[in-house]
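In: no sequence for this one, just the structure:
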């Protein structure tokens, strides 16, 4: 049974403010380009690649933005808990609650690509304990469950 967390999940400008606060708490600056990348990422309804984000930012900025620049910013946003990386899709999602730190469990639909992030602390803590028992120091466990979402299954 998943542990229920009472997250404050801001939307729109409030999400951008929460992301900015989290990034600045990590010691980084909230620059115009970082804001543009985060804004584009938050605008996608499913995980987006750096190329998707670069294209969206390029349209808004009216100039070409290289995917390499976007990758660097995404790495920074992930490190600050502002974005999450869906490893199997090499894509990213905006963290809906950047002020709360949990290991990720993603449910990834193989039909539509929709990805849902859930928190289940007993499961992720069990993964950490198993890794430590094997002599491994887990840094950032990410669990992905591939399958079919309720919308595609119905």
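Out: Happy to help now that I have it. All of these numbers come straight from a predicted model, not from anything done at the bench.

In: Every contact and neighbour count from this point should use C-alpha atoms.
Out: Will do.

In: show me where this protein has helices.
Out: Ranges of helices within the chain are 12-25, 32-43, 50-61, 67-79, 121-133, 150-153, based on DSSP state H.

In: Can you tell me the centre-most residue of the protein?
Out: Note on the chain: the residue nearest the mean C-alpha position is residue 84, at 1.9 Å, using C-alpha atoms, centre = their mean.

In: contacting residues for that residue?
Out: 78, 92-95 (C-alpha atoms under 8 Å, 6 or more residues apart in numbering).

In: The structure to be compared is supplied as follows:
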């Protein structure tokens, strides 16, 4: 499978949080302490995390219970502003390591270890968009998920 090679600046740690904050404020949204805490916790996961997992860790960090519904709302904001991606089949989220670069999501999900690798292939997702348009459907943002076994578990 050919993926289009373009170079992302992969952000990590504080650099990732700074990039996320800049992207969100550039979109006209506020970077609140709660949003910062949720993003910081989300960014620690190397596998897709549920809102409940994130709520538990943010609750521990803040010393008071944070409702999963509040986390869901913020995660939806992050997804709509390209700070996070949602793995639809797992109802779980991953921080976007390059929030300034918008691509349709293609996830390779391992059924054994639960890892989700995000790849970019603009020609593939472009064809998905074209097929949707040909069927009279306006695709907002295609998400392609391929389930199987990763190289580490194979």
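Out: Noted; the coordinates are in hand. Because the structure is a prediction, the values reported are computed rather than measured.

In: TM-score them against each other, please.
Out: The TM-score (TM-score structural alignment, normalised by the length of the first structure) is 0.98; 153 aligned residues with a C-alpha RMSD of 0.5 Å.

In: Which among the helices of the first structure is found nearest to residue 111 of the first structure?
Out: Closest approach to residue 111 of the first structure among those is made by helix 150-153 (6.9 Å; C-alpha to C-alpha).

In: how much space between the closest residue to residue 25 of the second structure other than its chain neighbours and residue 91 of the second structure?
Out: Distances taken as C-alpha to C-alpha, 6 or more residues apart in numbering place residue 31 nearest to residue 25 of the second structure, at 6.6 Å, with adjacent residues excluded. Distance, residue 31 of the second structure to residue 91 of the second structure, using C-alpha to C-alpha, to the nearest Å: 24 Å.

In: do residue 30 of the second structure as well
Out: Distance from residue 30 of the second structure to residue 91 of the second structure, by C-alpha to C-alpha: 25 Å.

In: rewinding a little: tabulate the helices of the first structure in CSV, adding columns for mean neighbour count and distance to residue 1 of the first structure.
Out: Output for these, formatted as CSV (neighbours: other C-alpha atoms under 10 Å; distance: least, C-alpha to C-alpha, whole Å):
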stretch, mean neighbour count, distance to residue 1 of the first structure
helix 12-25, 17, 28
helix 32-43, 19, 29
helix 50-61, 19, 34
helix 67-79, 18, 27
helix 121-133, 15, 9
helix 150-153, 10, 18
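
In: sorry, back to before: residue 39 of the second structure versus the residue nearest to residue 25 of the second structure, what's the distance?
Out: Relative to residue 39 of the second structure, residue 31 of the second structure is positioned 10 Å away (C-alpha to C-alpha).

In: got it, and residue 114 of the second structure?
Out: For residue 114 of the second structure, the distance to residue 39 of the second structure equals 21 Å [C-alpha to C-alpha].

In: same deal with residue 20 of the second structure?
Out: Separation of residue 20 of the second structure from residue 39 of the second structure (C-alpha to C-alpha): 8 Å.

In: can you check residue 77 of the second structure too?
Out: Distance, residue 77 of the second structure to residue 39 of the second structure, using C-alpha to C-alpha: 11 Å.

In: How about residue 122 of the second structure?
Out: Using C-alpha to C-alpha, residue 122 of the second structure is found at 27 Å from residue 39 of the second structure.

In: Also residue 46 of the second structure?
Out: 13 Å.

In: do the same with residue 26 of the second structure
Out: With C-alpha to C-alpha as the criterion, residue 26 of the second structure and residue 39 of the second structure are 17 Å apart.

In: Equivalent analysis for residue 91 of the second structure, please.
Out: Applying C-alpha to C-alpha, the value for residue 91 of the second structure to residue 39 of the second structure is 17 Å.

In: ok, now residue 113 of the second structure?
Out: Per C-alpha to C-alpha, residue 113 of the second structure is found 23 Å from residue 39 of the second structure.

In: Equivalent analysis for residue 54 of the second structure, please.
Out: In this structure, residue 54 of the second structure lies at 9 Å from residue 39 of the second structure, with C-alpha to C-alpha as the measure.

In: residue contacts, the residue lying closest to residue 149 of the second structure once chain neighbours are set aside?
Out: Nearest residue to residue 149 of the second structure in three dimensions, chain neighbours excluded: residue 110, at 4.6 Å (C-alpha to C-alpha, 6+ apart). By C-alpha under 8 Å, 6+ apart, residue 110 of the second structure lies in contact with 116, 147-150.
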